[in-house]
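**Q** below is the structure, and that's it, no one-letter string:
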């Protein structure tokens, strides 16, 4: 993105754009070659067996091409069909249902994390500044994820120049991640949950003397117990996923923990320069967040233990739900009913730093709402190739469309692609951006109303969103910000993608 004003004025940024592939109708390379192949086959059949057989062959091949051309929310017809087949196959095998706990068939009566999180392991290390940090290992992808608690400062009573500087510093964080060889993703998570009042009660106890007057103690504790009613608290965190780049780190989590511990203070300093105070979360803190997300009823117990400094006693291999069921458009887990949406298209117009404010802010009608923004920086060499290819494709599109509105739109695409090249030459990075929204409510909740509320918030933020049909459980796990990067777990052949 690029700023369009001076540093002392409100800045507007160009929204992200997807690199275009100017094949047949803008389709991907494999699809383009498939279409060309159907034309060649039809012509050969026509020359060999005549018009009738050639027409029949061409019609059949055309029907095979149509699902690739017709896209909805970025998915081809083949993608939607294959996803549906996989989902119904899982239903038939009852793989969408999970039961854990003492009376289940799980080894040791554990409540292990289900689905894509099942193979993960939790480790703990210490960085060079002396902070303990939890480290989640995803063996399938050889990835390690650390999570940091975050306290955004907000922009109230802050000079415009400082706000612009914070935005610029965050851009430096993302660009710097692309210069490394092992940062796979950076995922800020804005999580809202009902306010329990535990923290306020703990503070009230800490400042109240045993011999204080009864009336004074009554006033303090009454305020602490009454203040949190109908309130919603915001808990922010930032997850960073690293790829193990050596055989030693792939096999030995301890070696990866040493590497992360060496770099973590520098990463913290870079993020804090963008106006967000951060601290590494311990293994126990991460486990508590995960358990609370799967089992909303456990929030009070976990917060009480953390407020008093006690151990909540939940281990990583026991942090999952007692039961869960993945449905077509919902995810049921331990008395909770969650729905996750993903961003299918970002803002088409210019944006500023407050574009997502209404979506991430606490909402009284959506007390359990989680917004995860997924940044996946491209490697520096890959970014150059992607931007250059996009520029060439934009020029080809402009040359092919020489009249009317299409021509004007194509020319704008060329200008945007050229600006991206200029920004890359100045040291900016190229980053893939995704966004997930998860809302958790009781089983009896009015989901159509919640769907309307979330849709309205998305429209206000210039976002196009859609439900994560057929993979609600995986999307729920991805929005937690604990190392699940959905494209790395895709089951879709690349030849069928748009």
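**A** Looks like it came in fine. Predicted model, so just to flag it, every value in this text is computed and none were measured.
**Q** please make it C-alpha for all contacts and neighbour counts, starting now.
**A** Will do.
**Q** helices along the stretch 301-450 of the chain, start to end?
**A** 357-360, 380-400, 404-425, 447-460 (DSSP state H, counting those that start in this stretch).
**Q** tell me the angle the second one makes with helix 404-425.
**A** Computed with axes from the mean of the first three to the mean of the last three Cα atoms, to 10 degrees, the direction of helix 380-400 lies at 160 degrees from that of helix 404-425.
**Q** in helix 380-400, what counts as buried?
**A** Under the neighbour-count criterion of 16 or more other Cα atoms under 10 Å, helix 380-400 has 380, 383-384, 387-398 buried.
**Q** make TSV from the helices of the stretch 301-450 of the chain and add distance to residue 107 to it.
**A** Listed next are these as TSV, based on distance: least, Cα to Cα, whole Å:
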stretch	distance to residue 107
helix 357-360	39
helix 380-400	44
helix 404-425	52
helix 447-460	35
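**Q** what's the closest of those to residue 112?
**A** helix 447-460 (27.8 Å; Cα to Cα).
**Q** ok, structure two:
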């Protein structure tokens, strides 16, 4: 009997490249300009002051170049790290890292205003062409508008690898379609893993218990309500799209109403295509839902109160001026806000090798020994408008060809990646700058 061979192999993903600086070597554009200016000054010192002055100027120039050219594994130079330390120290001396809001705070209008760049943001609510309300965040300082979609990811448990591959391909296609969407400047995905209060489960079970059900069945359900929420977790995901106020580069800026009318007809198509990526049911968040999400992010203890209010049928009424923190204090390596203490890690480099579609599975999965709340944000910001984008699979580019001259292993891999990228872009793909921020939030920092 002939053996049955399964020809399917789970695809790998990769071919990402770090953007190169517009300068000589590791120097940026400004540092390169400083290099030429320094060389000119050094030559002048040689002619005017002689060898001693020239050598002194050359040594000073070399030290300055070392500060901006010698980088660590995170591609941060000595000068950048020193400047960041000095800037934070100056901010702490001015107490700019401390924020107090509300009627007894420092804000003159007595509201719980959002801190930082979101302080000047405004929240509006409109309806799309399906009649669904959607919240629209307006940031006047940058003339940007943001819409947030709530999703219900299906997850990869008991799902065929072929289906997961199709979801990833559809996600790449959805990102590619954003290049054809007018005025889109960025997209982000946020996955949150947090403890479940059990209010939603209790509401679902108690609403379905029949009065004539057997006593043993009722007892089992009530026992499950008491034991299941302990240690359980809830996973939520949101997708945010940011649009420019100008329909095209250099065009006239539109008002809030004009932008809302334009987005009202485009949101249904965006949500339908997003559902094919494994995001599950997708709908834009209304103003109240968005206020609850932001409020819980700053005050994790409020999640249980909000869930209990929904369970009891009590409406939660929050405005945009009430979702900010009552108090926060930013440290060098931590951030304290209301009932939460947070620490964030920023991705400084993509994996060097190829990865599977489940590479972030352990990161976003609930763990009993992990912090009580964790936010994983995966921004995917679109750079220059291109014809599209999709994640390149190296197994599709196995025959990209080799260089005609000898090269080291790293250079050869880099050349293959460049050739594969050029081939994919010629077929209609595009380039996307992406990054990732992981934030762990706990209610108490604990000892040490």
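**A** Cool, got the structure. Predicted model only: the values in this text are computed from it and were never measured.
**Q** so which of the helices of the stretch 301-450 of structure 1 gets nearest residue 83 of structure 1?
**A** helix 447-460 (22.5 Å).
**Q** what element comes up after the closest one heading to the C-terminus?
**A** Helices and strands here follow DSSP states H and E; after helix 447-460 of structure 1, the next one along the chain is strand 464-467.
**Q** who are the packing partners of that following strand?
**A** Helices and strands touching strand 464-467 of structure 1, by 3 or more Cα pairs under 8 Å, 6 or more residues apart in numbering; DSSP states H and E, are strand 336-345, helix 447-460.
**Q** return the most buried member of these.
**A** strand 336-345 (a mean of 22; mean count of other Cα atoms under 10 Å).
**Q** average gap between that strand and structure 2?
**A** Compared with structure 2 after fitting, strand 336-345 of structure 1 has a mean deviation of 0.7 Å; criterion: mean Cα distance after the TM-score superposition for structure 1.
**Q** and that strand with helix 447-460, angle?
**A** Angle, strand 336-345 of structure 1 to helix 447-460, by the same axes, to 10 degrees: 30 degrees.
**Q** equivalent range in structure 2 for strand 336-345 of structure 1?
**A** The alignment of strand 336-345 of structure 1 onto structure 2 (TM-score structural alignment) spans residues 340-349.
**Q** out of the helices of the stretch 301-450 of structure 1, which comes closest to residue 173 of structure 1?
**A** Closest to residue 173 of structure 1 of those is helix 380-400 (Cα to Cα; 13.8 Å).
**Q** on that earlier part again, now, which of the buried residues of helix 380-400 of structure 1 sits nearest residue 406 of structure 1?
**A** Closest approach to residue 406 of structure 1 among these (Cα to Cα): residue 398, at 8.4 Å.
**Q** what's around the nearest residue to the closest one once chain neighbours are set aside, how many residues?
**A** Among residues not flanking residue 398 of structure 1 along the chain, residue 410 sits closest, at 4.8 Å (Cα to Cα, 6 or more residues apart in numbering). For residue 410 of structure 1, the number of neighbouring residues by other Cα atoms under 10 Å comes to 20.
**Q** same question for residue 34 of structure 2.
**A** Residue 34 of structure 2: 16 surrounding residues under other Cα under 10 Å.
**Q** how close does it sit to residue 61 of structure 2?
**A** According to Cα to Cα, to the nearest Å, residue 34 of structure 2 and residue 61 of structure 2 sit 9 Å apart.
**Q** over to residue 353 of structure 2?
**A** 38 Å.
**Q** of the two, who's got more company?
**A** Shown here are residue 353 of structure 2 and residue 61; by other Cα under 10 Å, residue 61 has more neighbours (18 against 10).
**Q** quick one: which helix or strand includes that one?
**A** Under the criterion of DSSP H and E, residue 61 of structure 2 resides in helix 29-69.
**Q** mean shift between that helix and structure 1?
**A** Looks like 1.8 Å for helix 29-69 of structure 2 (mean Cα distance after the TM-score superposition for structure 1).
**Q** now for that helix, which elements pack on it?
**A** When contacts are defined as 3+ Cα pairs under 8 Å, 6+ apart, helix 29-69 of structure 2 packs onto helix 78-93.
**Q** quick one, the helix it packs on and helix 29-69 angle?
**A** Using the same axes, to 10 degrees: helix 78-93 of structure 2 against helix 29-69 is 90 degrees.
**Q** helix 78-93 of structure 2: what's the following helix or strand?
**A** Proceeding N to C from helix 78-93 of structure 2, the next assigned helix or strand is strand 98-100, under DSSP H and E.
**Q** buried set for that next one?
**A** Those would be 99-100, for strand 98-100 of structure 2 by 16+ other Cα under 10 Å.
**Q** average gap between the next helix or strand after that strand and structure 1?
**A** Following strand 98-100 of structure 2 in sequence order, the next helix or strand is strand 122-127 (DSSP H and E). Its aligned residues in structure 1 lie a mean 1.0 Å from strand 122-127 of structure 2 after superposition (mean Cα distance after the TM-score superposition for structure 1).
**Q** show residues contacting strand 122-127 of structure 2.
**A** Here strand 122-127 of structure 2 makes contact (Cα atoms under 8 Å, 6 or more residues apart in numbering) with 133-139, 260, 264, 286-287, 320.
**Q** check which helices and strands the next helix or strand after it is in contact with.
**A** Next along the chain after strand 122-127 of structure 2, taking DSSP H and E as the criterion, comes strand 133-139. Here strand 133-139 of structure 2 touches strand 122-127, strand 144-151, strand 282-284, helix 287-298, going by 3+ Cα pairs under 8 Å, 6+ apart.
**Q** what does strand 133-139 of structure 2 rub up against?
**A** Under the contact criterion Cα under 8 Å, 6+ apart, strand 133-139 of structure 2 has outside partners 118, 120-128, 144-148, 256, 260, 284-287, 290.
**Q** got a PyMOL select line for the buried ones in these?
**A** Of those, the buried ones go into a single PyMOL selection, burial set by 16+ other Cα under 10 Å:
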select buried, resi 121+123+126+127+128+144+145+146+147+148+260+284+285+286+287+290
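**Q** quick one, what contacts the residue nearest the centre of structure 1?
**A** A centroid search over structure 1 (Cα atoms, centre = their mean) returns residue 374, at 3.9 Å, as the residue closest to the centre. Neighbouring residues of residue 374 of structure 1 by Cα under 8 Å, 6+ apart: 185-188, 432-436.
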